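Chemist: Below are the sequence and a predicted model for it; my questions follow.
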Amino acid sequence: MIEVERVIMVRRPLAEVVAYLEDFGRTEEWDPGTVRCVRLDDGPVRPGARWRNTSRFRGRTTDLRYELVLRESARLMFVGENRTVTALDDLRFAAEGTATRLTYRASLRFKGFARLAAPFVRGEFERLADEVVTRLPTAAEAWRS
């Protein structure tokens, strides 16, 4: 399993940052690996909402189906899955004056023979997490609800 954690400061109030990030379709705006992310259902974003995320990682394109499994006032959790990997994105928010501190934990649990790849992709996953630290605040701060 690969796990990364980053702490990100966003110059927007907590409720606005949660509202921005609860729609996983917006990963196109801040996740450097996401090529496309499309909502698979309708209605308000709440636990059970689903997306198809197409990502490019080390030159390969893959699709994962993501679901919002937890939505609290200061926490979001998404689980993505396909036949080779389960991804978990755990976002925790804390107000810091008029800004928000986001603790972003992401993990990948590979399945079957794909588990053998974990040690070789850790560095790339860390690099992508570093890019998120730069891109996410810019996207969230530019968003208007």
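Modeler: Here it is on my side, so go on.
Chemist: From now on I want contacts and neighbour counts done on CA atoms only, so please keep to that.
Modeler: OK.
Chemist: hey, where'd the helices end up in this protein?
Modeler: Ranges of helices in the chain, per DSSP state H, are 14-21, 27-30, 118-142.
Chemist: Among the ones you listed, which comes closest to L91?
Modeler: The closest of the helices of the chain to L91 is helix 14-21. By Cα to Cα, the value is 8.8 Å.
Chemist: Which strands or helices does the closest one pack on?
Modeler: With contacts defined as 3 or more Cα pairs under 8 Å, 6 or more residues apart in numbering; DSSP states H and E, helix 14-21 has these neighbours: strand 85-96, strand 99-110, helix 118-142.
Chemist: Next, format the ones you listed as a markdown table and append mean neighbour count and distance to P44.
Modeler: Formatted as a markdown table, the helices and strands packed on helix 14-21 follow (neighbours: other Cα atoms under 10 Å; distance: least, Cα to Cα, whole Å):
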| stretch | mean neighbour count | distance to P44 |
| --- | --- | --- |
| strand 85-96 | 19 | 19 |
| strand 99-110 | 19 | 23 |
| helix 118-142 | 16 | 19 |
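Chemist: what would these look like in JSON lines with distance to R71?
Modeler: Output for the helices and strands packed on helix 14-21, formatted as JSON lines (distance: least, Cα to Cα, whole Å):
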{"stretch": "strand 85-96", "distance to R71": "10"}
{"stretch": "strand 99-110", "distance to R71": "14"}
{"stretch": "helix 118-142", "distance to R71": "18"}
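Chemist: Got another one to weigh against that:
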Amino acid sequence: MITVRRSFIVGVPLEDLVAYLADFAHAQDWDPGTVRCVRIDEGAVRPGATWHNTSRFRGRATNLVYVMESRETDRLVFAGSNKTVAARDVMKFEPRSATATQLTYTASLRFKGLARLAEPFLRSEFEALADKVAERLPIVVTNQQ
């Protein structure tokens, strides 16, 4: 399994940040690897909500279905999967001031079948992608507010 974690400050209040990130469709704005992310069910954004995510990695497109596993006032958990990978994204939020929130973002990927053999060779690329998310997400979210 590959796990990457980044912690950074976002210049918006905790409640606003959680509300924005709870809609995983916004991943196409802040995640450089996500090409498209579309909600595939209806209703409130709550545990059980689902999204179709298309990501590009190493020049290849891959599709995953993501499900919101939990939504709390200070934590979001999403799980995505397809036939070759299972992904889990955990976002923890901690207020730093009335207008700033610390976000700790942990992304884990578990490859299935023969794809598991590639894990050691892919870690550095996922670390670089996590750096880009930590750089881009605060800017995108702050500009949305």
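Modeler: Yep, it's here. On a predicted model such as this, the values are computed, not experimentally measured, just so you know.
Chemist: And the TM-score between these chains?
Modeler: Here the superposed chains carry a TM-score of 0.98, computed using TM-score structural alignment, normalised by the length of the first structure; 144 aligned residues with a Cα RMSD of 0.6 Å.
Chemist: if we can go back for a sec, with distance to R105 of the first structure added, can I get the helices of the first structure in TSV?
Modeler: Converted to TSV, the helices of the first structure look like this (distance: least, Cα to Cα, whole Å):
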stretch	distance to R105 of the first structure
helix 14-21	14
helix 27-30	15
helix 118-142	9
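Chemist: Any idea which of the ones you listed gets closest to D90 of the first structure?
Modeler: Evaluated with Cα to Cα, the helices of the first structure place helix 14-21 nearest to D90 of the first structure, the distance being 11.2 Å.
Chemist: most centrally placed residue in the second structure?
Modeler: The centre of the second structure sits closest to D89, judged by Cα atoms, centre = their mean, with a distance of 5.2 Å.
Chemist: I figured that residue hits T104, correct?
Modeler: No: with contact defined as Cα atoms under 8 Å, D89 of the second structure does not count as touching T104 (10.4 Å).
Chemist: Quick one, which of the helices of the first structure gets closest to F110 of the first structure.
Modeler: Once the helices of the first structure are compared by Cα to Cα, helix 118-142 is nearest, at 7.1 Å.
Chemist: For the residue sitting furthest away from the middle of the second structure, give its distance to R60 of the second structure.
Modeler: Distance from the centre of the second structure peaks at L114, with 24.6 Å (Cα atoms, centre = their mean). Distance, L114 of the second structure to R60 of the second structure, by Cα to Cα, to the nearest Å: 17 Å.
Chemist: Then F121 of the second structure?
Modeler: The spacing between F121 of the second structure and R60 of the second structure, counted by Cα to Cα, is 16 Å.
Chemist: tell me, stretch 103-119 of the first structure lands on which residues of the second structure?
Modeler: Counting by TM-score structural alignment, stretch 103-119 of the first structure falls onto residues 104-120 of the second structure.
Chemist: just to revisit the earlier point, so for G48 of the first structure, which of the helices of the first structure sits nearest?
Modeler: helix 14-21 (15.2 Å).
Chemist: mean per-residue distance, the closest one to the second structure?
Modeler: Taking mean Cα distance after the TM-score superposition for the first structure, the mean distance separating helix 14-21 of the first structure from the aligned residues in the second structure is 0.3 Å.
Chemist: Name the residues that touch that helix?
Modeler: Contacts to helix 14-21 of the first structure, defined as Cα atoms under 8 Å, 6 or more residues apart in numbering, come from residues 10, 26, 73-76, 93-95, 98-100, 140, 143, 145.
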